[in-house]
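Enquirer: A structural model of the following input is requested.
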Amino acid sequence: MTPPLFVYNTLSRSKELFKPLHEGRVGMYVCGPTVYGDAHLGHARPAITFDLLFRYLQHLGYKVRYVRNITDVGHLEHDADEGEDKIAKKARLEQLEPMEVAQYYTNRFNHAMERLNCLPPSIEPHASGHIIEQIRLVQEILEAGYAYESNGSVYFDVVKYNEDFKYGILSGRNLEDVYDASRELDGVGEKRNQVDFALWKKAAPEHIMRWPSPWGEGFPGWHCECTAMGRKYLGEEFDIHGGGMDLVFPHHECEIAQAVASQKKQMVHYWMHNNMITIAGKKMGKSYNNFITLEQFFTGQHELLEQAYTPMTIRFFILQAHYRSTLDFGNEALQASKKGLDRLMDAVRQLSRITPSAQGNLTEEYAATLEQKCYDAMNDDLNSPIVISHLFDACRTINTLADGKESITAAGLEALAKVFHTFCFDILGLAQEENGNAQREVAFGGAVDLLLEMRSKAKADKDWATSDKIRDNLAALGFLVKDTKDGATWKLEV
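Expert: From the prediction side, this is the model:
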């Protein structure tokens, strides 16, 4: 039995014991991308963070409904209160249908996530396909008295809501803080209060994406989609809502207000947020024009990149930092991640070549201790860096076993291989990439083994010249041969 799982709840600002609402089942909603451009490294972090959580919850035996939305209605500038819809703008400039733009980038996003070995969500709802649900949400908030219509648009009355409940419970802001953050929007004359946010916006004549509503043709505010779709697919209350820390305010704060205003109770029990990826200490993102797309990472085609990086190197880079810590981009850090990933994958391959011993000094107990350490780290708010450090410690032991300096029983070797498979592949979601050294090992492994058998026979016949020639020729090709008391092992030097 693994210890109880503790997760950091942004709402309570503390680690809490995870207790699902329904025994054996978990409802999880994660804010997905706005599809008006290619996915970048900043998109990869929440995808990998919540893929890790998704994998681990399933590993623990939960049946998980994982919902990740696609925002294809578009974000408006300035918190959906003014400006032009970004998807509509791109469609207008490129003379495309807005849904053509959205579908193109949705396909590219999902392909990038597949390459990062992120499992697909259980449901991937599109904002444009749930306009009816969003209109219904706005109507409920109006009927409850926490919204008002103004010139064909509908706004959430933050001041009135704050009198009855409390606006700012997730971000820790009071209403004065929100006023300060909203002053740049001064002059939006339709709103009663500067802090109010749009639930429905009247479409200007030139606005392409528009739908009929009780208040005239328009489109939903950004915050409505997640509240409406989360409730549709996970119910009025569900377990986990995730996303990047940049969404805490205003997006998730507004989601909480919408849910409480419409149903008089909290919708989400655990709010979880990953921290940002930075570049030179500044958040990486489209709005800062300092982002690098995942495709550019995979091809190396960007001025800041010294080389191309594989999808698994990117995944490992992200998993080496705790999801709530900032992660600064740098070529040195990515190159170190590549070496670390190669080290883990080399240990996995070495495990298949180790010959067990009946009198081995390592047994199943060693593997069980390693396994428990890894579970303890995962149960401590998904501490993937600590899991990786424990696996690295085990890599040293695997190298000594491969060199014949230590021995392990057959049962111990089987248990150790299972631990590595479980945590490297099933939980961390890493994958053997069929390129470089791994591909060469697969292609030439049988031939190397055959040559080593010939070398073993030569040594038995005291034909040292042939033995040395085989070893030296293999070394020239990059295959490092090590003699052990049980024979010889080999690996392809990185």
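Enquirer: for the rest of this, base every contact and every neighbour count on C-alpha atoms.
Expert: OK.
Enquirer: near residue 188, how many other residues are there?
Expert: By other CA atoms under 10 Å, the residues close to residue 188 number 12.
Enquirer: from residue 215, how far out is it?
Expert: Between residue 188 and residue 215 the distance, using CA to CA, to the nearest Å, works out to 19 Å.
Enquirer: could you do residue 205 as well?
Expert: Between residue 205 and residue 215 the computed distance is 15 Å (CA to CA).
Enquirer: which SSE is residue 241 in?
Expert: strand 238-244 (DSSP states H and E).
Enquirer: for that strand, packing partners?
Expert: Judged by 3 or more CA pairs under 8 Å, 6 or more residues apart in numbering; DSSP states H and E, the packing partners of strand 238-244 are strand 25-30, helix 41-59, strand 268-274.
Enquirer: could you rerun that using 6 Å?
Expert: Applying 3 or more CA pairs under 6 Å, 6 or more residues apart in numbering; DSSP states H and E, one finds that strand 238-244 contacts strand 25-30, strand 268-274.
Enquirer: skipping adjacent residues, who's closest to the spatially most central residue of the chain in space?
Expert: Residue closest to the average C-alpha location in the chain (CA atoms, centre = their mean): residue 48, at 1.8 Å. Setting aside the residues directly before and after it, residue 48 is nearest to residue 118 in space (CA to CA, 6 or more residues apart in numbering), at 6.4 Å.
Enquirer: now the second one, please; I'll put the structures next to each other:
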Amino acid sequence: MNTGLQLYNTLTRKKELFEPLNAPHVGMYVCGPTVYSDVHLGNCRTFISFDLIFRYLKYSGYKVRYVRNITDAGHLEGDRDEGDDKFAKRAKLEQLEPMEIVQKYTLGFHDVLRMFNTLPPSIEPTATGHIIEQIEMIKEIMNNGYAYESNGTIYFDVEKYSQTYNYTILTNRNLEDMLANTRELGGQNEKRGRLDFALWIKAKPETLMRWASPWGEGFPGWHIECSAMSAKYLGAEFDIHGGGMDLAATHHTNEIAQSEACSHKQPAKYWMHTNMLTVNGTRMSKSAGNGFLPEQLFSGDHALLEKGFSPMTVKFFMLQAHYRSTLDFSNEALDASEKGFKRLMNALSLLDKLTPAESSDFEIDPIIDNCVKAMNDDFNSPVVIAELFEASRIINTVYDGKGKISAVELDKLKQLMQDFVYDIFGLKDEETSNIALNSVLDMVIDLRQTAKENKDYATSDKIRLGLQSMGIQLKDSKEGTTWNKA
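Expert: Purely as a prediction, here's the structure:
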């Protein structure tokens, strides 16, 4: 087991030696998407980063339980419990039931992450599937004196909590300044303090998503779901809690408060946050008009993009920046990543063509050691990529006959590339995947042609409609049958 891993802990604002609570078992909770709209690139970067962390922890010998939630209830438009419910608003807009919205965008989220070749989490719980756990946690918080009821809504008492615990431990903000800068909101008269936040919200007559509770019909606040589900699947204390840095100030701060108020324990030992995305140096956002969806990035269908970039190119681009650093999108940067990724894949395609010699001009152990040291240093993927390019240089040199490598060193080189390119980074050769797809489709088209010749039109139509449902359109002509992605 790897014992030299150092993580940057947002809670203490420094790197610390990773020591799991129950080694070799690791519990990791990452805040998943709110599934009322298409997944955005900021989400993708977070989940790609934690997929890397998940993969490397497993590579290092840990048994990892990776929990990533789905928020499908209780998310209002504002962090301070104001505005409309996002799911109900989207459901009304698209004239669907709220759970149809949830299903639609959950499937879309999974489709995007499959394109990035991320591993599924160990458990993916939903907020709506854990209403009982959330109600029970709220009841315990109230019993401990840190929450109160006001007109059917349950609020967390930040001032009472702050008398015993440090409410701003995650961000190191000044509590007095926060109170002074918190604006008055609608419904503020229901709260005892400006920073108090809702654990359970009373349903309005028009509320679509509602559940029975000891305080009447309502729905959970946004923050309570993560506290309840992380405690259920990882315990009151677990190892790693992660998410985007935008969650630290409100969502994660309130998660810590809820969990401590319930169990009197700090929930996670290590807090990790991914940094934001920018486009040509400007923060990516819908309001700035510079935000684009993954599908737009793949197709190039956006005013700021000169062309589309493949999922693996985009993933490789993200891995070239440390997860805690700002990631700036530009056509030039993506072009460079595309060339770099192709260079790496081309080198990998030559590995099996190398002929080992009796002696070697190269030693692979130093490269392996540097890769491990880089990953142990808070998952420094950019440094690993630089080492992989050095390995690619060796492959090309041997292939060109300008150097030789022994069988022992060649085996080490193959294992290095398998471990870090495929198993840890989760990259794959898209050209090879396309070749395989072409071969399979050619075979299926031949089977359909045989069916037509035998006048088995039912089978012919079944093949055509089946491919169409998977996004493959067939076109028959005198020259034969061709296909394209619909």
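Enquirer: wait, a strand at the residue nearest to residue 48 of the first structure?
Expert: No: counting by DSSP: H, G, I helix; E, B strand; the rest coil, one finds residue 118 of the first structure to be coil, located in no strand.
Enquirer: any idea how far it is from residue 268 of the first structure?
Expert: As for residue 118 of the first structure, its distance to residue 268 of the first structure is 24 Å (criterion: CA to CA).
Enquirer: do the same with residue 347 of the first structure
Expert: 41 Å.
Enquirer: thinking again about what came up before, report the aligned residue range of the second structure for the strand holding residue 241 of the first structure.
Expert: Mapping strand 238-244 of the first structure onto the second structure (TM-score structural alignment) gives residues 238-244.
Enquirer: how much does that stretch stray from the first structure?
Expert: For stretch 238-244 of the second structure, the mean deviation from the first structure after alignment is 0.4 Å (mean CA distance after the TM-score superposition for the first structure).
Enquirer: the lengthiest helix in the second structure: what's the following helix or strand?
Expert: Determined from DSSP state H, the single longest helix within the second structure is helix 430-453. Sequence-wise, the next helix or strand beyond helix 430-453 of the second structure is helix 457-469, with elements assigned using DSSP H and E.
Enquirer: in that following helix, what's buried?
Expert: Within helix 457-469 of the second structure, the residues that count as buried by 16 or more other CA atoms under 10 Å are 460, 463-464, 467.
Enquirer: show me where the stretch 51-200 of the second structure has its strands.
Expert: Read by DSSP state E, counting those that start in this stretch, the stretch 51-200 of the second structure holds these strands, from start to end of the chain: 63-68, 147-150, 153-156, 197-202.
Enquirer: between the ones you listed, which one is closest to residue 438 of the second structure.
Expert: Distances from residue 438 of the second structure to each of the strands of the stretch 51-200 of the second structure were compared by CA to CA, and the smallest falls on strand 63-68, at 34.7 Å.
Enquirer: and that closest one against the first structure, how far off on average?
Expert: Between strand 63-68 of the second structure and its aligned partner residues in the first structure, the average distance after superposition works out to 0.6 Å, using mean CA distance after the TM-score superposition for the first structure.
Enquirer: so which elements touch that strand?
Expert: In this structure, strand 63-68 of the second structure packs against strand 25-30, with contacts taken as 3+ CA pairs under 6 Å, 6+ apart.
Enquirer: apply 10 Å and report the result again.
Expert: strand 25-30, helix 41-59, helix 224-234, strand 238-244 (3 or more CA pairs under 10 Å, 6 or more residues apart in numbering; DSSP states H and E).
Enquirer: any chance of those in TSV with distance to residue 430 of the second structure as columns?
Expert: What follows is those, written out as TSV (distance: least, CA to CA, whole Å):
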stretch	distance to residue 430 of the second structure
strand 25-30	28
helix 41-59	18
helix 224-234	36
strand 238-244	28
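Enquirer: now for these, which one comes closest to residue 352 of the second structure?
Expert: Closest to residue 352 of the second structure of those, according to CA to CA: helix 41-59, at 23.7 Å.
Enquirer: if we go by neighbour counts, what in the closest one is buried?
Expert: Within helix 41-59 of the second structure, the residues that qualify as buried are 41-59, counting by 16+ other CA under 10 Å.
Enquirer: that one: average distance to aligned residues in the first structure?
Expert: With the first structure overlaid, helix 41-59 of the second structure shows a mean distance of 0.6 Å (mean CA distance after the TM-score superposition for the first structure).
Enquirer: okay then, goodbye and thanks.
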